[in-house]
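Peer 1: Sequence first, predicted coordinates after that:
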Amino acid sequence: MVRAGQVPPTARSARANGGPTPAAHRLAPSDHARLGLAARAALPPREQGQLVLPSNRPDPVALLEAQARTRVAELVPVRHGRMMVSAFTFFRGNALGMAADLGAAPVSGLTAQLCGDAHLSNFGVFGSPERRLLFDLNDFDETIAGPWEWDVKRLVASLAVAGRGNGFSRKERRKCVLETVRRYRDASADFATMRNLDVWYARADIDEVEEALRSKMTSSRRRNVDQTLLKARGSGNLKAFAKLTEMTDDGVRLKADPPLVVPIADLLPDAGREELEAAIKELLTLYRRSLPPERRDLFDQFEFVDLARKVVGVGSVDTRCWIVLLRGRDDGDPLLLQVKEAGPSVLKRRVPTVLRQRSAPRNEGERVVLGQRLMQAASDIFLGWQRLEGIDGQTRDFYVRQLRDMKGSAVVEKMDPRGMTMYGQLCGWTLARAHARSGDRIALATYLNSDDAFPEAMAEYAEAYADQNERDYQVFLDAIKSGRLQAETGL
């Protein structure tokens, strides 16, 4: 068992890697298994089901208020409006609150690269560089090296919270969680037996996944899946271009849809507009250095056209996020990039000191990009990062990626119990693969074993945290009702 400032000697070599381990010091598979056994003895899996909260647990509203001080002030009410829709949307936007809770509990001492916010809605489909649709994690704003179980707990809590919102019985929610964690456990066992390259090449090709699951789907669920995939396949660069732009006297420009999309021409007066546009152009010029040489050549074939501020997600609504329109050969050859602010991970202060990565990136945009590349089976070809001074008078980190590159996700709020169970199993496999790429997969599989101790513990934890989430959600709603927090709904 590991608490802040403590770590068993046997677990130290199982930390997230800060670089290749010298060959002379690499462990045999049997030694890795012993690390897993030692961790299992120190913190038995069944004990992970207990919800341990900080003795001085912060007020959830105070956490949101503190977060808002570094965000775009006029968009904070939009974020609150999206969070108040349901207990599930509140859960999605309250990653900081759950991070504080996770940091209070003992951990196994085995680490991996974490997504940091692995709830159901942060999985989905996207296009690989080969233009294949893959299922994977798709949000890495909070990625960090830390205790692997934190990602699992975030996932199972989201199942319980979403299941309650969808009207599932306790028995149905329990089954969703058990089957998801069993899939994580069994996949971890499979990855533990694989060669390193086989783990790295493993991916959930959506066509193969769909074919494997079709026999288990009802006709209505097959139609829903087909519609989701059709939408994802059609949501590439050109569709985003058609939706977000319009022809003006000055040529093709980004279209206003305030407050969700606000072109720079509508956002700032001339002097401020020129300054911000120059800053973003400088960011893009410097960002290209984070790309491989051949992709720099591709990027250099595009020229800047327009810039707009964009509202994204639930928890990220009030962060600084820009969409940049670039032009290639002509107006029919567009590239849309998203330039998104990257702040410190909400988990950064919660990871026990002895488990922290020794060579963690100092640039938060780089942290996001490297975490994504490490956990995803394939990543966007334009994924990169840069730090820029002078945005709102501050030095800020950003990461850059394509906007809506064949992306799609399931609507969690429309899932029935069977559908959520199947979806949860796919998420469980995906998360296990991501952890196997960066953590000690043999030690982790040994810790989990083949019994139901950990799945049963997670079923208990999920319900306990869903209870806590409902209490926090009510405190949040009361703060809006009293006027302590401002909320703008319908956006």
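Peer 2: Nice, thanks for sending it over. Numbers count the residues shown, from 1 in each chain.

Peer 1: Please count neighbours and contacts with C-alpha atoms only from this point.
Peer 2: Fine.

Peer 1: for the stretch 151-300 of the chain, what spans make up the strands?
Peer 2: Per DSSP state E, counting those that start in this stretch, the stretch 151-300 of the chain carries strands over the ranges 204-205, 245-248, 251-254, 261-263.

Peer 1: how far out from the middle of the chain is stretch 167-178?
Peer 2: How far stretch 167-178 lies from its chain's middle: 24 Å, per CA atoms, centre = their mean, to the nearest Å.

Peer 1: One more: stretch 134-144?
Peer 2: That offset, for stretch 134-144, works out to 4 Å (CA atoms, centre = their mean).

Peer 1: That stretch spans what distance, first to last residue?
Peer 2: 23 Å (CA to CA, to the nearest Å).

Peer 1: looking at the strands of the stretch 151-300 of the chain, which is buried most?
Peer 2: When the strands of the stretch 151-300 of the chain are scored by mean count of other CA atoms under 10 Å, the highest mean neighbour count falls to strand 261-263 (a mean of 21).

Peer 1: contact partners of that one?
Peer 2: Leu254, Lys255, Ala256, Asp306, Leu307, Ala308, Arg309, Lys310, Val311 (CA atoms under 8 Å, 6 or more residues apart in numbering).

Peer 1: ok, the residue nearest to the fifth one when sequence neighbours are not counted - how many residues close by?
Peer 2: What it means is Leu307. In this structure, Leu307 finds its nearest non-sequential neighbour in Val324, 4.7 Å apart by CA to CA, 6 or more residues apart in numbering. By the criterion of other CA atoms under 10 Å, Val324 has 24 neighbours.

Peer 1: Please compare the first structure with the one that follows:
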Amino acid sequence: MTLPSAPAYPPTVAERAAYGRQARARASRSCHGWFETDPQRPDPVGVLERQSATRVQELVPVRYSRMLESPFRFYRGAAAIMAMDLGPLPGTGLTVQLCGDAHLLNFRLLASPERHLVFDINDFDETLAGPFEWDVKRLAASLVIAARANGFSTGEQNRAVDACVRAYRKRMRAFAGMGTLDVWYAQDDVGHLRALLDAPMSREARRRTDRATAKARTRTHLQAFEQLTRATAQGRRIAPDPPLITPLRDLVPGTGEEAQAQELGALLDAYAHSLSSERRHLLRRYRLVDVARKVVGVGSVGTRCWIALLLGRDDDDPLLLQAKEAQESVLAPYTGGEPWDNQGRRVVAGQRLIQTSSDIFLGWTHTVGLDGRDRDFYIRQLRDWKGIARPETMDPALLTQFGGLCGGSLARAHARSGDPVAIAAYLGGSARFERALTEFAQSYADRNERDFEALKAAVRSGRVTAEGV
């Protein structure tokens, strides 16, 4: 059966719902279940090696080392492998702005510009338009992988996935009945987190949530300033912690330092043009005093990432910015979407579309490095009220509730960028999608473990090198 084209804008609610239900002809809800790889599936280690070829070579062994710590750490660094696996699967054609790497640790407490704590998606390096189910599948599989690491039973793993996908489906149905501006303004602030859960929070969950909220408020730019800098004869400077943090003066001493500093100064000047006029005005009140290379995350290790220390009225008035290299999204080969002329701009545009409150200094730029290669960057504050989940400390009930929060938050992001009426109509009122995603998550967690073992074997054979940090 041929799926009809999307109705002309502006469609009625009935047309949007019909379009969503008709998408089942292309991809039934049950087809999202058990995952099996094609016998001709490309070598997963080869996928990682192709990514590593464009990165800072001295840091690539650090990336592999971090991925070898556990199957969950491997999964965090293997978004490109999963994109390769999702691309050929039947798709709904119901397009949203994807996070692109929606595992459970990319949902966290963040500060809004109004200085409120909100629960939202945090990482957008791979963001791109694509079928909504790709994000849901990556999130669901991450819950099983995290639950297995904690020794949870299969039933406990499945309950976490079911809670996540059910929360996604139910909240999408709620958004389908809301006005357009109401969907856009929806925000998961801390005061509403408990209301998003189907079941009442246990005493332990409430205590952990309150503690995480309080801790997030302490993770400010001033805390980062104290941790990452030190007083010197020249004033405050970034403290070295190689290879994780390497000041520019140690990377390229002498005349090379001056040339690199000029390049990074030009990068920040160009970045200012991506900000609104009032934020450019604010940025001009700071002066750049130091720059260092920073190793970040798991999957991002080896991409070029700089932290810049700027000071305002004095040495106790800091602004820490992070300039992170943006490469093509791992989803791009499988979406057929419009190419971006600047990958940093892609990241920023995607983040602004699906995150309710973005950093006021979020922007992008482009530079030509000393090696003559074009590179795109996006820039934001280094740290601003971030509360990070610790799934390894969660019991089954808490992981299940956290999965529900993540599923609900993902639905809010997708409702902003996609059509909640069509997606809700596709999902329907039954638990069929939940059952399918539970099967998918279990089978993909098995696949992830085999890929993890393949990387271990590649290190043992000397094909790739891992280096502990």
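Peer 2: Perfect, thanks for sending it. What you are looking at is a predicted structure, and each value in this text was computed from that prediction instead of being measured.

Peer 1: Structure 2: which residue goes with the residue nearest to Leu307 of structure 1?
Peer 2: Under the alignment (TM-score structural alignment), Val324 of structure 1 pairs with Ala308 in structure 2.

Peer 1: The one helix or strand its match maps to vs structure 1, average distance?
Peer 2: Element membership for Ala308 of structure 2, per DSSP states H and E: strand 305-311. For strand 305-311 of structure 2, the mean deviation from structure 1 after alignment is 0.3 Å (mean CA distance after the TM-score superposition for structure 1).

Peer 1: other SSEs contacting that strand?
Peer 2: strand 287-294, strand 318-325 (3 or more CA pairs under 8 Å, 6 or more residues apart in numbering; DSSP states H and E).

Peer 1: Is it possible to get CSV of those strands that adds distance to His32 of structure 2 and mean neighbour count?
Peer 2: Shown next, in CSV, are these (distance: least, CA to CA, whole Å; neighbours: other CA atoms under 10 Å):
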stretch, distance to His32 of structure 2, mean neighbour count
strand 287-294, 39, 20
strand 318-325, 33, 22
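
Peer 1: Those: which one's closest to Lys215 of structure 2?
Peer 2: strand 318-325 (19.7 Å; CA to CA).

Peer 1: What lies in contact with the closest one?
Peer 2: 221-222, 225, 286, 303-312, 344, 375-383.

Peer 1: Looking at the alignment, what corresponds to Thr400 of structure 2 in structure 1?
Peer 2: Under TM-score structural alignment, Thr400 of structure 2 pairs with Thr421 in structure 1.

Peer 1: Run a quick neighbour tally on its match.
Peer 2: 22.

Peer 1: The closest residue to it other than its chain neighbours and Ala487 of structure 1: what is the separation?
Peer 2: Spatial nearest neighbour of Thr421 of structure 1, chain neighbours left out: Cys176 (4.5 Å); criterion: CA to CA, 6+ apart. Cys176 of structure 1 is 33 Å from Ala487 of structure 1, where distance means CA to CA.

Peer 1: So those two - more neighbours on which side?
Peer 2: Shown here are Cys176 of structure 1 and Ala487; by other CA under 10 Å, Cys176 has more neighbours (26 against 19).

Peer 1: Just tell me what the more buried one corresponds to in structure 2.
Peer 2: Under TM-score structural alignment, Cys176 of structure 1 pairs with Ala160 in structure 2.

Peer 1: and what of Lys348 of structure 1?
Peer 2: Per TM-score structural alignment, Lys348 of structure 1 is aligned with Ala332.

Peer 1: same check, this time on Leu102 of structure 1
Peer 2: Match for Leu102 of structure 1 (TM-score structural alignment): Leu86.

Peer 1: Having no further points to raise, I will conclude here.
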